[in-house]
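> heads up, no residue letters with this:
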């Protein structure tokens, strides 16, 4: 019996254009990420660097970039947040049948932009019993520790949970712990169809 539903954020609620950041950086003559930049990105997503440290690292690596170009390129991944998905989770929250948890790999620059552009963001956040962003909890998917963190924090058994994410690596990691998963394909599936798509669990 499912007691908790754990949701990813990007391409589950907010639409993403995942290649957009690299595309924008190429427009600024950044062709490839060095190992140092990849490490910088991961550390930032885990909250191990501040936004200022993150941007400074980019400028150090690519001296022709400035803060605005980096920030705008970084945020290019973010598209729209359809309100109907907010209404779906709002209704689910009001029904109080399940513990609702958001678990997202994200960072301060992205979440600040979403707060600026999504007028219902705070109401969306209130729909969840817990709202975990990787940069705030210092864990990121698909590391085993992030799933164990959620299970332990909420005294949940893996078999009582459904985890929904658009990245197979992340759902595979959760499944390895015994958590039920839905690897949602955003080009042909939508979170509002949860109870039809995964009806065998409910």
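The structure has been received and is ready for your questions. Note that the structure is a prediction, hence the values are computed from the model and not measured. Residues are numbered from 1 along each chain as shown.
> every contact and neighbour count from this point should use C-alpha atoms.
Will do.
> ok, the residue nearest the centre of the chain - contacts?
Compute the mean C-alpha point of the chain, and by C-alpha atoms, centre = their mean the closest residue is residue 104, 3.0 Å away. By C-alpha atoms under 8 Å, 6 or more residues apart in numbering, the residues touching residue 104 are 7-10, 132-134, 140-141.
> put this next to the previous one:
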């Protein structure tokens, strides 16, 4: 079997409010205003596909949110979203590989985060056979082609794959392709799904 795991809030807890908190402090912009205005819009999606640079993304987001931040200040906030690893998920990934299953990560991400999390959480890379990143692939979930590319690269059909993600749109897209998909709403979902299966 092929097991496909999202990264954020599936293997590693993330919280965008942490970024907004740092930006609020550094830019002297009220946190409530940033929380109201922050959205994952066009620049966000372009950045995750690798279509715009980190600097262009930072400038676009600062403009959208009315923040006067240096690129370094923006980056400090952007990297603050990472909270910590979910050990139960990592343990399950390791067990799956030990029994001969293929385990990969498929993440909508960006260059800035990819410079950060592998150094913070080296155990995540060690728990996966391969890592597929939107900004390297030029496409992002829930676009069907990104799932088809992973299946093709890995040599599995849709009915031989299980996909875990915290975003309903991504789950729906994978399900439409015939991939068995599980919505991860909290840290108990993955251990619960594998109870009795591993």
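Structure received. Predicted model, so just to flag it, every value in this text is computed and none were measured.
> and the residue nearest to the centre of structure 1, what pairs with it in structure 2?
Residue pairing (TM-score structural alignment): residue 104 of structure 1 is matched to residue 107 of structure 2.
> check residue 115 of structure 1 too.
With TM-score structural alignment as the criterion, residue 115 of structure 1 lines up with residue 118 in structure 2.
> so what's its match up against?
124-125.
> in structure 2, which spans are helices?
For structure 2, applying DSSP state H gives helices covering 16-27, 31-37, 42-48, 54-65, 71-78, 87-98, 111-120, 122-126, 134-137, 144-154, 168-176, 189-194.
> count of neighbours near residue 196 of structure 1?
Per other C-alpha atoms under 10 Å, the neighbour tally for residue 196 of structure 1 reads 10.
> what of residue 185 of structure 1?
Counted with other C-alpha under 10 Å, residue 185 of structure 1 comes out at 15.
> wait, isn't residue 146 of structure 1 in contact with residue 133?
No: contact status for residue 146 of structure 1 versus residue 133: not in contact, 10.4 Å apart, counting by C-alpha atoms under 8 Å.
> of the two, who's got more company?
Neighbours were counted for residue 146 of structure 1 and for residue 133 using other C-alpha under 10 Å; residue 133 has more, 23 against 18.
> tell me how far that one lies from residue 15 of structure 1.
Distance, residue 133 of structure 1 to residue 15 of structure 1, using C-alpha to C-alpha, to the nearest Å: 17 Å.
> which one of the helices of structure 2 lies nearest to residue 1 of structure 2?
Closest of these to residue 1 of structure 2 is helix 87-98, at 9.1 Å (criterion: C-alpha to C-alpha).
> and the closest one, which residues are buried?
89-90, 92-94, 96-97 (16 or more other C-alpha atoms under 10 Å).
> could you do stretch 100-115 of structure 1 as well?
100-110, 114.
> how about stretch 118-136 of structure 2?
Neighbour counts using 16+ other C-alpha under 10 Å place 124-125, 127-128, 130-136 of stretch 118-136 of structure 2 among the buried residues.
> okay if I get those residues as CSV plus distance to residue 82 of structure 2?
Shown next, in CSV, are the buried residues of stretch 118-136 of structure 2 (distance: C-alpha to C-alpha, whole Å):
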residue, distance to residue 82 of structure 2
124, 13
125, 15
127, 18
128, 19
130, 21
131, 18
132, 19
133, 17
134, 18
135, 18
136, 20
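> tell me which two of these sit farthest apart.
127 and 135 (21.0 Å).
> one step back: residue 72 of structure 2 versus the match of residue 104 of structure 1, what's the distance?
Going from residue 107 of structure 2 to residue 72 of structure 2 by C-alpha to C-alpha gives 24 Å.
> re the thing from before, residue 65 of structure 2: which of the buried residues of stretch 118-136 of structure 2 is nearest?
Proximity of those to residue 65 of structure 2 (C-alpha to C-alpha) peaks at residue 135, which lies at 23.1 Å.
> which residue lines up with the closest one in structure 1?
Under the alignment (TM-score structural alignment), residue 135 of structure 2 pairs with residue 135 in structure 1.
> quick one: contacts for residue 75 of structure 2?
With C-alpha under 8 Å, 6+ apart, residue 75 of structure 2 has these contacts: residue 112.
> hang on, residue 37 of structure 2 packs against residue 65?
Yes: assessed by C-alpha under 8 Å, residue 37 of structure 2 is found in contact with residue 65 at 6.2 Å.
> between the two, tell me which one has more neighbours.
residue 65 (18 against 11).
> tell me who's in contact with the more buried one.
Going by C-alpha under 8 Å, 6+ apart, residue 65 of structure 2 touches 34, 37-38.
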